[in-house]
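In: When you get a sec, could you give me coordinates for this:
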Amino acid sequence: MTSTATSPVDPGTIPPHVLRRVIETALEEDAPWGDVTSETLIPAAATATATLGAREAGVLSGGPVVVAVMHAVDPTIAVSLQCADGAAFSAGDVLATVTGPARSVLRAERVALNLVQRLSGIATVTARYVDAVSGTDARIVDTRKTTPGLRALERYAVRCGGGHNHRTSLSDAVLAKDNHLAVLLASGIGIGDAIRAARERLGHTVHLEVEVDRIDQVEPVVAAGVDTIMLDNFTPADLVTGVGIVAGRALVEASGGVSLETVAAIAATGVDVISVGALTHSARALDLGLDMSVAVGVAAPSGVAAAAL
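Out: Below is the predicted model:
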């Protein structure tokens, strides 16, 4: 596997055990008892070359996933990546070339495409948000609004687009949101007291964040000793006020109502972090295709040669 493109970001990697689990589940779902069509129509000796091509411009995420899917089906399949994850590409670009037994490539192609299209869609929309806040100190981060079972892959795609990750799971940090505060209020517990009590119980490495939705909540929460305060659905003017009240005592995260049309104005208020659920819950799959041809010397059934899968 080789790559000739230079990535503008280093997205890191997807945990191998997570990637294996996703691929195994997807392949079992797609061909639980084999690929009846290919095993019936395609000669066992047929080999094929397929090109992963871009039908629209975007940012790639999932090249190594394509490799992993192909090798999970058949380790003899050779994959050459012409574009690195995190790199921008244009419509018509060839992103990867796949060569191997035709039956194996046909069995792997849909799972590989589904994943690389999904991840590249996330990377592409993330890059647009990152570009929109360039020149500010705000960082774009994802949320837990991910596809069940695909969080690690989708968070990787956000990094490919130049974004950053919020907490991975409920186990990673304390983040008290509106429902937590409602339960505390109903129990007669003040938020300031709850934060101070949490600080006493938590280890020194555990991050503590609290969400507020009113200006009058900012000072009591910050004074109680949070690491990050989330200002939820604040107007740009109120965000400026909130940032002024915090005055560097905690990180300030803006959330709610964030879109490509509003994100630049939000970033200009001086917040440190902007969380955007749309990076994962609303990103559409990018239009990529795998076009395949049967190797010379092997007869192809009518309609198979050079067909788009």
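In: use CA for all of it now, contacts and neighbours both
Out: Noted.
In: Can you classify the nearest residue to residue 271 once chain neighbours are set aside by secondary structure?
Out: Nearest non-adjacent residue to residue 271, counting by C-alpha to C-alpha, 6 or more residues apart in numbering: residue 252, 5.3 Å away. Local secondary structure at residue 252 is given as strand here, using DSSP: H, G, I helix; E, B strand; the rest coil.
In: And this one, please, so the two structures can be compared:
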Amino acid sequence: MITEDQFQKEIQLIIANAIREDVGDGDHSSLACIPEEAKGKAKLLVKDEGIIGGVDFAKQVFEYVDPNLKIELLVPDGSSVKYGDIVFYVSGSSQSILKAERLVLNAMQRMSAIATKTKSYVQLLEGTSTKILDTRKTTPGIRALEKWAVKIGGGENHRFALYDMIMLKDNHIDFAGGISQAIQKTKQYLIDTNKNLKIIVEARNLKEVKEILQSEGVYRILLDNFSFDDTRKAVALIGDQCLTESSGGINENTIRDYANCGVDYISSGALTHSVHNMDLSLKAV
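Out: This next block holds a predicted model:
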């Protein structure tokens, strides 16, 4: 997985690019009518309910835009919120607050939605040993924010990107000439490049599970679109040889049943690609 330093670099890139995109050569709306020396205060107002996410990111945005802005935090990341709650106050340069406003809201609305959905899945898994994972089905350019939001909601991150874990899916297997060939070529590649990366292999049926188990060095087997019955059989076959993961169209109605099959992880792209933004506002006070 990526290091904390790498992750923070991703966050700083997101902030810098978003401000570049939004501000360009200046926030002319504010420059036109608000004096440079004007001071103000605003509150982050919740107009919805769920799990708040992106508070720490917002603090980094304000710091980037203007280190002199002051934040009074009332509700931390991961907290349950309802309509009318105030998450924080920000005070300082009025121009700076307005420059940061849209990035803060856009990020927090999406991060809160992802954290809320993730939390609902985590709650559905309570009492089992199964953990919820995200995927790479994220919005291009802001993956770090969306994966951060999953963790805020109590989920776990899968690999961050193509470079920090090897995942041999159906297309890799087919292009490589089969499961055994793909695994052996991968193991040789890791030796040749002196890389230490975990290997996940996707199985489409029980026959493929058995073939994967013939090779050593596989960290986790992904059971893709398996029925409940076949999932239970696969878990029994795999035993403690490696970890197990279920994926493929799993939703609120089926997640508990898959967990009860005994898998270690359930991955869901819906955590990041199918959410409805939380309604938040930044209002002057």
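In: Map the residue nearest to residue 271 of the first structure across to the second structure for me.
Out: Here residue 252 of the first structure is matched to residue 244 in the second structure, going by TM-score structural alignment.
In: Which part of the first structure matches the longest helix seen in the second structure?
Out: Determined from DSSP state H, the single longest helix within the second structure is helix 94-124. Counting by TM-score structural alignment, helix 94-124 of the second structure pairs with residues 102-132 of the first structure.
In: go on, stretch 21-30 of the second structure?
Out: Residue span in the first structure matched to stretch 21-30 of the second structure, by TM-score structural alignment: 29-38.
In: Between the two ends of the matching stretch, what distance do you get?
Out: The straight-line separation of the ends of stretch 29-38 of the first structure (C-alpha to C-alpha, to the nearest Å) is 17 Å.
In: in it, what's buried?
Out: Neighbour counts using 16 or more other C-alpha atoms under 10 Å place residue 38 of stretch 29-38 of the first structure among the buried residues.
In: and what of stretch 40-58 of the second structure?
Out: Applying 16+ other C-alpha under 10 Å to stretch 40-58 of the second structure flags 40-46, 49-55, 57-58 as buried.
In: what span of the first structure lines up against it?
Out: Using TM-score structural alignment, stretch 40-58 of the second structure pairs with 48-66 in the first structure.
In: where exactly do the strands run in the stretch 101-250 of the second structure?
Out: Along the stretch 101-250 of the second structure, the stretches classed as strands by DSSP state E, counting those that start in this stretch are 131-133, 166-168, 199-203, 220-224, 243-247.
In: average gap between stretch 117-132 of the first structure and the second structure?
Out: Its matched residues in the second structure lie on average 0.8 Å from stretch 117-132 of the first structure after superposition (mean C-alpha distance after the TM-score superposition for the first structure).
In: next one: that stretch to chain centre, how far?
Out: Here stretch 117-132 of the first structure is found 8 Å from its chain centre; the criterion is C-alpha atoms, centre = their mean, to the nearest Å.
In: Can you name the residues in contact with that stretch?
Out: Applying C-alpha atoms under 8 Å, 6 or more residues apart in numbering, the contact partners of stretch 117-132 of the first structure are 58-62, 86, 139-140, 153-154, 157-163, 260, 263-264, 279-280, 283-288.
In: Of the residues you listed, grab the buried ones for PyMOL.
Out: Paste this into PyMOL to select the buried members of the contacts of stretch 117-132 of the first structure, with burial taken from 16+ other C-alpha under 10 Å:
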select buried, resi 58+59+60+61+62+86+139+140+153+154+157+158+159+160+161+162+163+260+263+264+279+280+283+284+285+286+287+288
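In: before we move on, back to that, wait, which of the strands of the stretch 101-250 of the second structure is closest to residue 105 of the second structure?
Out: Counting by C-alpha to C-alpha, residue 105 of the second structure lies closest to strand 131-133 out of the strands of the stretch 101-250 of the second structure; the figure is 25.4 Å.
In: Which elements pack onto the closest one?
Out: helix 94-124, strand 265-267 (3 or more C-alpha pairs under 8 Å, 6 or more residues apart in numbering; DSSP states H and E).
In: what stretch of the first structure does the shortest one fall on?
Out: What that stands for is strand 265-267 of the second structure. Against the first structure, strand 265-267 of the second structure falls on residues 273-275 (TM-score structural alignment).
In: Superposed on the second structure, what's the mean shift for that stretch?
Out: Using mean C-alpha distance after the TM-score superposition for the first structure, the mean distance for stretch 273-275 of the first structure is 0.6 Å.
In: what about that stretch, distance to the chain center?
Out: Here stretch 273-275 of the first structure shows a centroid-to-chain-centroid distance of 15 Å under the convention C-alpha atoms, centre = their mean.
In: contact partners of that stretch?
Out: So stretch 273-275 of the first structure is contacted by 138-143, 166, 251-256, 258, 266-267 (C-alpha under 8 Å, 6+ apart).
In: do stretch 74-90 of the second structure as well
Out: Contact with stretch 74-90 of the second structure is made by 41-56, 69-73, 97, 115, 152-153, as judged by C-alpha under 8 Å, 6+ apart.
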